[in-house]
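Chemist: need a structure here:
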Amino acid sequence: MTRTVVLAGGVGGAKFTLGVREALARREAPPATVVVNTGDDLWLSGVRLQPDVDSIMYALAGQNDTVRGWGRAGDTERVNEELQAWGAGWPWFTLGDLDLGTHLARTGWLRDGLTPTQVLERMSTRWDLGVRMLPMTDSEVDTHVRLADGTVLHFQEWWTRHRATLAPAAFENPGIGDAVPAPGVAEAIAAADVVLVAPSNPVVSIGPILAVPGVRDALAQTAAPVIGVSGIIGGAVVRGMADVCLAAIGVETAADAVARHYGARRAGGILDGWLVAEEDAALVPAIEERGIRSRAVPLWMTDAAASGAIVDAALELAGV
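Modeler: Sure thing, here's the model as predicted:
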């Protein structure tokens, strides 16, 4: 039996989670618990959006738009057009009609008094996802981007409207210091046989999860090995603008630099092992000198089978 916990967010996290589900099914292991970033959540036009939660849920359900990389497949935008005609919402942030149904259901349940954890549990019953999904926290800790001139933008405005072209000085999650892990998160990490850190954005996807008080402590105390997968291949990001985020915190866009950013668990960081791409095999010795086991394997997540092979390599590195 392999009890697996995954820390994930974004499209990279969604693809990786598909691989986790496939690899564990082949092993006849229990479904993984996926702790999802909720730092890029937001309120828009009166509804609560959870972009990373929905990206992973839609991917597992086979409902995601693989061409755009976000939202529901085959969606339409009639309601979005009407909202824009009223001057409501953000004209550069599209809400698909099917996607809006998800947001309305979520918002209604939240206003009925359910917690985000309870809402996600209810939403997870619609499709056979093959994993247990948990938000990182039930608190609202949206990510804000502080620019050099002091201007503060919601992460989604900086990311979607400005395409990360405005140089960030810092990323902040107001209120996160008072947050606690969502029910089940710390318990799942404590009981795990392996914890996997998905190849998600280290700053704005994995970073907020690790910033929730109690999560790092849980990772430090678990008997399970913690294995991360690099989202940097050959010195370049696979998708998105993680390079801009990394530069803002003084981290080079390189697989070994991100490993140093996370740090070895025995030195106060979070990693016991770190998978890098074949293109970065020369970096393995330097990573291992930092006290982090490392191996170079193919890391392109071209389909679920390729993602599953990456998960197999991570589990092998963990020794489970």
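
Chemist: contacts and neighbour counts: CA atoms only from here.
Modeler: Noted.

Chemist: What sits closest to Thr137 if chain neighbours are left out?
Modeler: Of all residues not flanking Thr137 in the chain, Ala182 sits nearest, at 4.1 Å (C-alpha to C-alpha, 6 or more residues apart in numbering).

Chemist: what's the burial count for Gln156?
Modeler: 20 (other C-alpha atoms under 10 Å).

Chemist: Likewise for Leu100?
Modeler: 21.

Chemist: Could you also give me the structure for this second sequence? I'd like to compare it with the first:
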Amino acid sequence: MDPARIVVLAGGVGGAKFVRGLRALVRRTASPAAITVVANTGDDLWLAGLRVTPDLDSLMYALAGVNDDVRGWGRAGESERVSAELAAYGVGWPWFTLGDLDIGTHIARTALLREGLPLSAVVERLSARWPLGVRLLPATDAEVETHVVTAEGELHFEEWWVRTRAALPALGFVQRGVESATAAPGVREAIAAADVVLLAPSNPVVSIGTILGIPGIREALRDTAAPVVGLSPVIGGSVVRGMADACLTAIGVETDAAAIARHYGARSAGGLLDGWLVDETDAAAVDPLRAAGIAARAVPLWMTDDDATAAMADAALRLARR
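Modeler: Have a look, this model is predicted:
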């Protein structure tokens, strides 16, 4: 059975690369598959009076083909005159530079939010500008921001990630407002109707973990008839991108492909996963994971380009069909 409805839970830069490869696979095979991406919103913040949504924007820009591939985030061909002016006035975070085109997106988003539109409607309105080839949904319309508990106090995740480069040890993570949040319209319905659900190789703690923390989403994954397959963001004991190892250490999970799979847990034992892909480097983890109730397979997991990433996505769909 070729899946017609694919749902992906994803973070920002890594998630965007994976979804772009999945889209390339669908287009290459002339499949009628529809892709829905549920994006992490825990990195969102108010800055200089603007609502900034880093992961949603990384996904939108990458799928639109206007992202900066060199930096890995933001728009290509950016200038930063507005950020320089804000810094001169002492407004915002001088270490969190926004490009002028990017600021245009934030102004548009903030204006629509101020008009009373929920974030999900704003995302639909903004992403309609480009033929993304996917349906992009925020995990929630509520403001659920991830904060990091440190010995020096609580920091917004972006401050801990960008300003301190995760050098300040994290003692824990708090999603402010998560208790009263609900999944954005369409999220639970998409999961329930899916033929397959994929967990992108995104940060298991502050990207996928934050999505799973929204009331109702974890339950939707457990209840769906679709197989749930994840891809490891760790290869050979090292994170593929970013500083997810610092996040994993904070919650007591080893930076290891099999350890992350066990963190998610086998759906047959009350967890989330039916299947899990590890890199060929971590092939020794396959048999123990299978014994734990998670169908596992070792394949190349380096997202070097769209072709390599499409092959990863194909392997995930093949594992789901099994």
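
Chemist: what's near enough to touch the counterpart of the residue nearest to Thr137 of structure 1 in structure 2?
Modeler: In structure 2, the residue paired with Ala182 of structure 1 according to TM-score structural alignment is Ala184. Residues near Ala184 of structure 2 by C-alpha atoms under 8 Å, 6 or more residues apart in numbering: Ser120, Leu137, Pro138, Ala139, Thr140, Asp141.

Chemist: Repeat that for Leu283 of structure 1.
Modeler: Contacts of Leu283 of structure 1 by C-alpha under 8 Å, 6+ apart are Ala255, Asp256.

Chemist: corresponding residue for Leu315 of structure 1 in structure 2?
Modeler: Per TM-score structural alignment, Leu315 of structure 1 is aligned with Leu317.

Chemist: what comes up buried for stretch 111-123 of structure 2?
Modeler: The neighbour-count check on stretch 111-123 of structure 2 (16 or more other C-alpha atoms under 10 Å) flags Leu112, Leu117, Pro118, Leu119, Ser120, Ala121, Val122, Val123 as buried.

Chemist: wait, doesn't Ile270 of structure 1 sit right on Asp217?
Modeler: No. The criterion here is C-alpha atoms under 8 Å, and Ile270 of structure 1 misses it with Asp217 at 9.6 Å.

Chemist: Onto which residues of structure 2 does stretch 8-15 of structure 1 map?
Modeler: So stretch 8-15 of structure 1 sits over residues 10-17 in structure 2, by TM-score structural alignment.

Chemist: Give me the residues contacting that stretch.
Modeler: Counting by C-alpha under 8 Å, 6+ apart, 37-40, 54-59, 62-63, 72-73, 199-203, 207-208, 241, 303, 306, 309 sit against stretch 10-17 of structure 2.

Chemist: Please flag which of these sit within helices.
Modeler: Residues of the contacts of stretch 10-17 of structure 2 located in helices (DSSP state H): Pro54, Asp55, Leu56, Asp57, Ser58, Leu59, Ala62, Leu63, Ile208, Asp306, Thr309.

Chemist: What ranges does the stretch 201-322 of structure 2 have for its helices?
Modeler: Assigned by DSSP state H, counting those that start in this stretch, the helices in the stretch 201-322 of structure 2 fall at 208-213, 217-223, 244-250, 257-264, 286-291, 306-321.
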